[in-house]
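A.B. asks: What follows is a protein structure lacking sequence information:
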């Protein structure tokens, strides 16, 4: 009696169900796999699991894995199907937390942080592009914002839970995060639509358009500019300013709250003013905030900056995706191919920034130069974006 109604729902979930699954995947793949680690750094150092520089390199390992995932996502979708890949990757992240629940050599943590980052990269490329075609065109901007809001929700969950979890020890914390990832993985499991075009998605070339190439460079530079707040902010407050893990987690909570609303706000701004214009405004605002962060040790300002940059961290993702759709209207295969390459550029900027800034930090220069480097990357991205002349009034064209 029930099977005739359940089977179609499993094969063809509605737009809301598909959006929810993509939100859960981003919550696990980025919100927890990446952002739960940043407030863990002070505890890892204080408990003697790793030196500060090694803990920073482990954060960079996740970003290097993200690059690998972004590059391999289309192959995995072509080989196994996007829905299958999107079920496997969050499960891999859950395992990565569980197997790091005891002190282990650096290489053990490095491999699992790399794998969790790889899974996040696959999720970033595939989740939205699988779910959004099943959403009515008029609601795709909002749906994209909701999907990437999962990143911020994961950061909020980790920031809110980590202080009481850490009070019970690092092993308990890692295990609990793994269990939470498992729960969201199961919540998303039956909500993925069937992917009808894995072969064409894997074979489609990236369209040759200088504006797309410029977007990839700008997106990569924007990623570099996000790294100081994304990796070092909580540690700066907790250890650099001697405010303690609880204050660092509070600042990180504000970062997560910003990340929860940023994608929706910026997605709607893109719908209203055009994604090219929104991208330029975002670059200006980020450059100002990151530059000012390098000049102060006032915790109140750092909390505000964390909230703002938290909004931009996942918020630039629907903006960049919308920009791809602006440049390739109606070409869904081209959009998926271009988005995969654009995500890889973002991952390369993050990984390069993370390793470069981790090295800079290991030289003993403190936190200020890290934020200055991030601001410089954002300014350079703005210069590149302004140097590419838009065609006609494309900024006002619908995505």
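C.D. replies: Here it is on my side, so go on. Since the structure is predicted, the reported quantities are computational estimates derived from the model, not experimental observations.
A.B. asks: going forward, measure contacts between C-alpha atoms and count neighbours the same way
C.D. replies: OK.
A.B. asks: What ranges does the stretch 251-399 of the chain have for its helices?
C.D. replies: Along the stretch 251-399 of the chain, the segments classed as helices by DSSP state H, counting those that start in this stretch run 275-293, 299-327, 332-362, 368-387.
A.B. asks: Relative to residue 156, which of those helices is closest?
C.D. replies: Between residue 156 and the helices of the stretch 251-399 of the chain, the tightest spacing by CA to CA is seen for helix 299-327, at 10.4 Å.
A.B. asks: what's the spacing between that closest one and its chain's center?
C.D. replies: Its chain's C-alpha centre and that of helix 299-327 lie 10 Å apart, by CA atoms, centre = their mean, to the nearest Å.
A.B. asks: between that helix and helix 275-293, how big is the angle?
C.D. replies: Here helix 299-327 runs at 160 degrees with respect to helix 275-293, directions being taken by axes from the mean of the first three to the mean of the last three CA atoms, to 10 degrees.
A.B. asks: I'd like to know which elements helix 299-327 is packed against.
C.D. replies: Helix 299-327 is packed against helix 140-166, helix 210-227, helix 244-273, helix 275-293, helix 332-362, with contacts defined by 3 or more CA pairs under 8 Å, 6 or more residues apart in numbering; DSSP states H and E.
A.B. asks: in it, what's buried?
C.D. replies: Buried residues in helix 299-327, counting neighbours by 16 or more other CA atoms under 10 Å, are found at 299, 302-327.
A.B. asks: now swap in stretch 352-367 and tell me
C.D. replies: Residues of stretch 352-367 classed as buried: 352-358, 360-361, 367 (neighbour count, 16+ other CA under 10 Å).
A.B. asks: let's bring in a second model and compare:
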């Protein structure tokens, strides 16, 4: 698929496949590596005496805080520079942050660069996919969005496979290895971004378009935030639950994390394909139900087979929910393209706030409940149940 871009050199076209590759590279660098690679690095950082355990935990939170800052500031950045310029700069920032983290000069130094990596991830999440999907035919946006966000799943999988291999060479070498991968992906993505926004389609030029469906959008923002709460128990506590809660050991916990990562690779493509066939609204409701079932499984059973299913399904929707919500935003604002990117920034901010808040809140509950893992999964399942009810009510009121 090719789309002409008017301000490029004569005869030049924007190639959608290159744009999708650039978007996948951006999500892999900004979220997949910059966030999830820190999880297996944390024990090594503590073991190498770079920072004590309590301090290292705060460094992990710095990325989540930076993610929120990046999501909030993305709009201001593209008002002062072209989206392609901002996207390139954010991928370079993530690469520089990896290099800087190879040298533990001080806590403040490390904190700033973990914060910077989070900022790059938040901005890339807000800007990359909308910039590309504006050039994709509506009937293929589900699959294209899924392909873009597959980068997140690849990063999760890499965190359980490539990072342990790099750690055999040393902690500093691991950070530098991640920087090299990030730089390579930045080079691959460099010329994949469109030179300008996609031309307006006829539907966008209607003089009397409907007003934006504010109640439906507010419901979607709430659902996305609640979905973040539902994902946090697996994201943070799954490995520890298997290793210590069930007494199966660290190696067994790592195996479930690999399953989580395998699900995360396939999830965006499968959810995007479902959205292309059933519509983003229906696909989103299916996703909420499947997540609810998967998150509640550890509450009611501890058998290996059911935990494997739970790990794969939740892993699939950790990145798989993203193209569904983005597509639903674009559906609700089909007649208001100028508002789509602003709404996506708001949705991403809602997810970031609820993710950070629930991560701290569930950690507090865990420490004050005597290590009750099932309570955490029950809260996650309840959040997903509320999200489903919100969606059903919003759809009923819109009819």
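C.D. replies: Arrived safely. In this text the structure is predicted, and so the values were computed from the model without any measurement.
A.B. asks: care to give me the TM-score?
C.D. replies: Here the TM-score for the pair of chains, by TM-score structural alignment, normalised by the length of structure 1, is 0.86; 380 aligned residues with a CA RMSD of 2.8 Å.
A.B. asks: follow-up on the earlier one: Throw the helices and strands packed on helix 299-327 of structure 1 into CSV and include distance to residue 11 of structure 1, thanks.
C.D. replies: Listed next are those as CSV, based on distance: least, CA to CA, whole Å:
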stretch, distance to residue 11 of structure 1
helix 140-166, 20
helix 210-227, 34
helix 244-273, 28
helix 275-293, 33
helix 332-362, 21
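A.B. asks: what's the closest of those to residue 234 of structure 1?
C.D. replies: In terms of CA to CA, the element of those nearest to residue 234 of structure 1 is helix 244-273, at 4.6 Å.
A.B. asks: can you pull the buried residues of the closest one?
C.D. replies: Buried, per 16+ other CA under 10 Å, within helix 244-273 of structure 1: 244-272.
A.B. asks: again with stretch 87-101 of structure 1
C.D. replies: Across stretch 87-101 of structure 1, burial judged by 16+ other CA under 10 Å covers 87, 89-101.
A.B. asks: Return the subset of the residues you listed lying in strands.
C.D. replies: Using DSSP state E, the subset of those located in strands is empty.
A.B. asks: Inside helices: which ones of these?
C.D. replies: Among the buried residues of stretch 87-101 of structure 1, the members found in helices (DSSP state H) are 87, 89-98.
A.B. asks: ok, so of these, who is nearest residue 29 of structure 1?
C.D. replies: residue 90 (6.2 Å).
A.B. asks: check contacts around the closest one.
C.D. replies: Residue 90 of structure 1 is in contact with 25, 28-29, 119-120, 181-182, 185, counting by CA atoms under 8 Å, 6 or more residues apart in numbering.
A.B. asks: What of residue 113 of structure 1?
C.D. replies: Counting by CA under 8 Å, 6+ apart, residue 113 of structure 1 has contacts 58-59, 61-62, 65, 96.
A.B. asks: Make a markdown table out of the residues you listed and add distance to residue 170 of structure 1 and secondary structure.
C.D. replies: Compiled in a markdown table, those are given as follows (distance: CA to CA, whole Å; DSSP: H, G, I helix; E, B strand; the rest coil):
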| residue | distance to residue 170 of structure 1 | secondary structure |
| --- | --- | --- |
| 58 | 16 | helix |
| 59 | 17 | helix |
| 61 | 20 | helix |
| 62 | 19 | helix |
| 65 | 23 | helix |
| 96 | 14 | helix |
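A.B. asks: My guess is residue 201 of structure 1 contacts residue 331. True?
C.D. replies: No. Between residue 201 of structure 1 and residue 331 no contact is recorded; they are 11.2 Å apart, counting by CA atoms under 8 Å.
A.B. asks: Looking only at neighbour counts, state which of the two leads.
C.D. replies: It is residue 201, of residue 201 of structure 1 and residue 331, that has more neighbours when counted by other CA atoms under 10 Å, with 21 against 12.
A.B. asks: Which strand or helix spans the more buried one?
C.D. replies: Element membership for residue 201 of structure 1, per DSSP states H and E: helix 198-203.
A.B. asks: May I see the buried residues of that helix?
C.D. replies: Neighbour-count burial for helix 198-203 of structure 1 [16+ other CA under 10 Å]: 198, 201-202.
A.B. asks: Residues touching it, excluding its own?
C.D. replies: Taking CA under 8 Å, 6+ apart as the rule, helix 198-203 of structure 1 contacts 74-75, 77-79, 81-82, 333, 336-337.
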